[in-house]
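>>> Sequence below, structure please.
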Amino acid sequence: MLAGVAALELSNREWTVLELAVLSPMLAATFGGPRLTALYGVLAIGVGVMLGIYDHLFGQSDGGPTAQAVRLGGVAVGGVLAVLVSRYNTRRETKLQNVTRVAEVAQQSILAAVPRSSGGLHFAVRYESAAAEARIGGDLYEVVDTAWGTRLLVGDVRGKGLDAVRIASRVLGCFRFVGRAADNLPAVLAGLNAEVAEVCELDDFVTAVVGQIDGRRLWLANAGHPDPVLVRAGRASLLCVPTRLPPLGLLADATGAIGGATENTVEVTLRPGDRLLLYTDGITEARDPTTGRFFPLLPAAQAALSRGTLEESVADLVDRVRAWSRSTLNDDVALLAAELPRPAGRQRRGPPGG
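As a prediction, the model looks like this:
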């Protein structure tokens, strides 16, 4: 910017444009800190002084010393303002970094690390935020070992912001206790519903799907949440319950509506190599910005979860969502994948006497 102003000033004798040198510290305030901005402010004044001497602007012609002093004074005032703006931007960026670090710690405390292996199963999780600055929201997941098998939870709190984070933390804490104490999935949903009804406002709720895996038996209960996906032998299908319950917090009589109702759960016999995907609606609501089409979950899950390790498959699915939406997600995405591994092949015996 300084070079351009100097070249324009030196290329003609009719125009006096050295006051445009103030654009240099203003531009520096956008990209650099206060020290770099102050340096360019001093350079702008220096360039203005040298151009004024070169063009004889300090003489009695062309307004005289008073006009040149006004030009340089404008450059100096602009430089001071640019330094102040740069200082404000630097403090704001530092505050944003501190808030981001606090959010990361909060996410680690709320969304505890899921073990890669538990109860003879393999697990992989992924959380993708719709906002680049945010690291946590109302989406939640958890895995706990119980006397009745391994229990899974994936849920989504209505709304965003700190209220959603607060509700998500309460739901996860409740599931870690109720999930280990209740003897069936309807009882788990009843406990979660009571917790949500206590902490939520009248217009808040939580959609959730709860699963239980004991050996090769899988039970699922759904409370207003998108149906999980089962990938078996390279084919993806939805696991739908006969009767989908309302979201947590909207059940007036949780005991009567959930307890003992077998139509609210679905039972599946797993086979070695089967993969189960639980997710939040951020992935199904991802759109192509050009065509507006929704993300094709089943074909994408079938292609991603049919090869590679479980972690690689989940990462591949996230890459497909990012490519489809061009990294413009409308909502957060939480993914929890479980796999019933194939048994290790028997080793061949050596030749007799070997």
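
>>> rest of the way, CA atoms for contacts and neighbours
OK.

>>> who are the neighbours in contact with Cys174?
Gly191, Leu192, Glu195 (Cα atoms under 8 Å, 6 or more residues apart in numbering).

>>> For the last one, what is the enclosing helix or strand?
When secondary structure is defined by DSSP states H and E, Glu195 falls within helix 185-199.

>>> What distance separates the opening and closing residues of stretch 212-228?
13 Å (Cα to Cα, to the nearest Å).

>>> residues in contact with the residue positioned nearest the centre of the chain?
Of all residues in the chain, the one closest to the mean position by Cα atoms, centre = their mean is Ser129, 1.2 Å from it. Contacts for Ser129 (Cα under 8 Å, 6+ apart) come out as Arg135, Ile136, Gly137, Leu329, Asp331, Asp332, Val333.

>>> Let's see this one next, to set against the first:
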Amino acid sequence: MRTTQRRRSAPARGDLWRGWSAPSVRSAFTAAFAVVVVLVGLRLSVRDDSHAVSWLALPPLAASAFLPWRWVAGVGAASMALAFGYLWLLHDFSMDGVAVHGVDFLVVAVAVVIAAAVAVVRERDDDRLRRLAQLASVVQQAILRPIGERLGPFDIAARYVSARSGAEIGGDLYEALDTEYGVRIVIGDVRGKGLDAVRLSSTVLGSFRHVAFERADQRCMIADLDHAVARNGGDEDFVTAILLQERGGTLEILNCGHPPPMLVRDGVATYLEPESMAPPLGLGPSAQELTVRLQPGDRIFLYTDGLAEARKDGEFFPIRERAWSLIGHGNTGDGLASLETALRRWVGGPLTDDIALLLLDYRPEAD
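Modelled structure (predicted):
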């Protein structure tokens, strides 16, 4: 409850700046004021002073794109003051002068009002987007519950990398549980995107959290999960998934159409692939079990196809070649963070798909 209260109160402390830090606001305000000064200098350097004041409508309009409305009003007030001072310097109080420059002064005033209104609307939209992002984060945490740093004989880290900025919710899934049958882990990827994928992901995770404590045989778990997908998904829906079970230093792997896990041992990364791949959940899989005897210090890396299919100029990200340098040693959480950073640098732009990552470090001596 305390954690929830802290998370909810954090945005309230930043309401004054609407998501801006004070140095950022000062920098933006300084830039807008510099625009005012430059415009005035340019106009003063031109002999033709007709409609020079109307140029001062530009700074508040430009500021409305990135500053809070109060600061936009401040930029507008500076523009109005400079406009009045400029007219005073001209000393053109004839009927024609008053008519021409008066209209220009009115243009600046109208621009200030419009800029402030635009900033208010933009801030409301920003607040709405922030709240939606917070809601998506809450839903994501409800579906993908946090995994502790230690589970059975494993140091473990999980990471969800969203392809869309501010939206951390999708069809990728993972879970790790310590049961009487050993540590059981699932990672999967729902076909498709959007709310339907999220609902099916939630169904698979809910079923796994139940049957992981009820079924002694992983093959029975596969059958239960397959039935859950078939009942709750559409005719063309399926879920690629891997189930792992560790008992007494032996890792048992069932792969249902998912990218193979990777074993990192003594500086070498190898894929743990069965002789034949089973269909995904929802398509009646009959998975062949792969057994691996673990050694202390072994790392098991699990991921979804968003990582396997990430590419730059048609070239796939070299997961295997860089596995040891990125995730083969050190803290597991830091390793996944380094992997994400390297991936984003490699792609050089937005990701095309969400990615779920799990890194297991086998350290039975810590028990």
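
>>> just to revisit the earlier point, average gap between the helix holding Glu195 of structure 1 and structure 2?
Following the fit onto structure 2, the mean deviation recorded for helix 185-199 of structure 1 is 1.6 Å by mean Cα distance after the TM-score superposition for structure 1.

>>> So what does the residue nearest to the centre of structure 1 match up with in structure 2?
Under the alignment by TM-score structural alignment, Ser129 of structure 1 pairs with Ser162 in structure 2.

>>> and its match, how far is that from Arg344 of structure 2?
Ser162 of structure 2 is 11 Å from Arg344 of structure 2, by Cα to Cα.

>>> What of Ala62 of structure 2?
Remark: distance between Ala62 of structure 2 and Arg344 of structure 2 (Cα to Cα) = 31 Å.

>>> again with Arg70 of structure 2
For Arg70 of structure 2 relative to Arg344 of structure 2 (Cα to Cα), the value is 36 Å.

>>> Can you say which helix or strand has Tyr160 of structure 2 in it?
strand 154-161.

>>> cool, Pro23 of structure 2 as well?
helix 22-44.

>>> Same question for Phe301 of structure 2.
Assigned by DSSP H and E, Phe301 of structure 2 belongs to strand 299-303.

>>> how close does that strand sit to structure 1?
Using mean Cα distance after the TM-score superposition for structure 1, the mean distance for strand 299-303 of structure 2 is 0.9 Å.

>>> in structure 1, what residues pair with that strand?
Using TM-score structural alignment, strand 299-303 of structure 2 pairs with 275-279 in structure 1.

>>> So which residues make contact with the matching stretch?
Stretch 275-279 of structure 1 has contacts (Cα under 8 Å, 6+ apart) with 154, 209, 226-232, 305, 333-340.

>>> mind listing what's buried in stretch 241-251 of structure 1?
Within stretch 241-251 of structure 1, the residues that qualify as buried are Val241, Arg244, Leu245, Pro246, Pro247, Leu248, Gly249, Leu250, Leu251, counting by 16 or more other Cα atoms under 10 Å.

>>> Over to stretch 303-311 of structure 2?
Tyr303, Thr304, Asp305, Gly306, Leu307, Ala310, Arg311.

>>> Equivalent analysis for stretch 63-75 of structure 2, please.
Under the neighbour-count criterion of 16+ other Cα under 10 Å, stretch 63-75 of structure 2 has Ala63, Ser64, Ala65, Phe66, Leu67, Pro68, Trp69, Trp71, Val72, Ala73, Gly74, Val75 buried.

>>> What is the neighbour count of the counterpart of Ala194 of structure 1 in structure 2?
Using TM-score structural alignment, the partner of Ala194 of structure 1 in structure 2 is His227. Per other Cα atoms under 10 Å, the neighbour tally for His227 of structure 2 reads 18.
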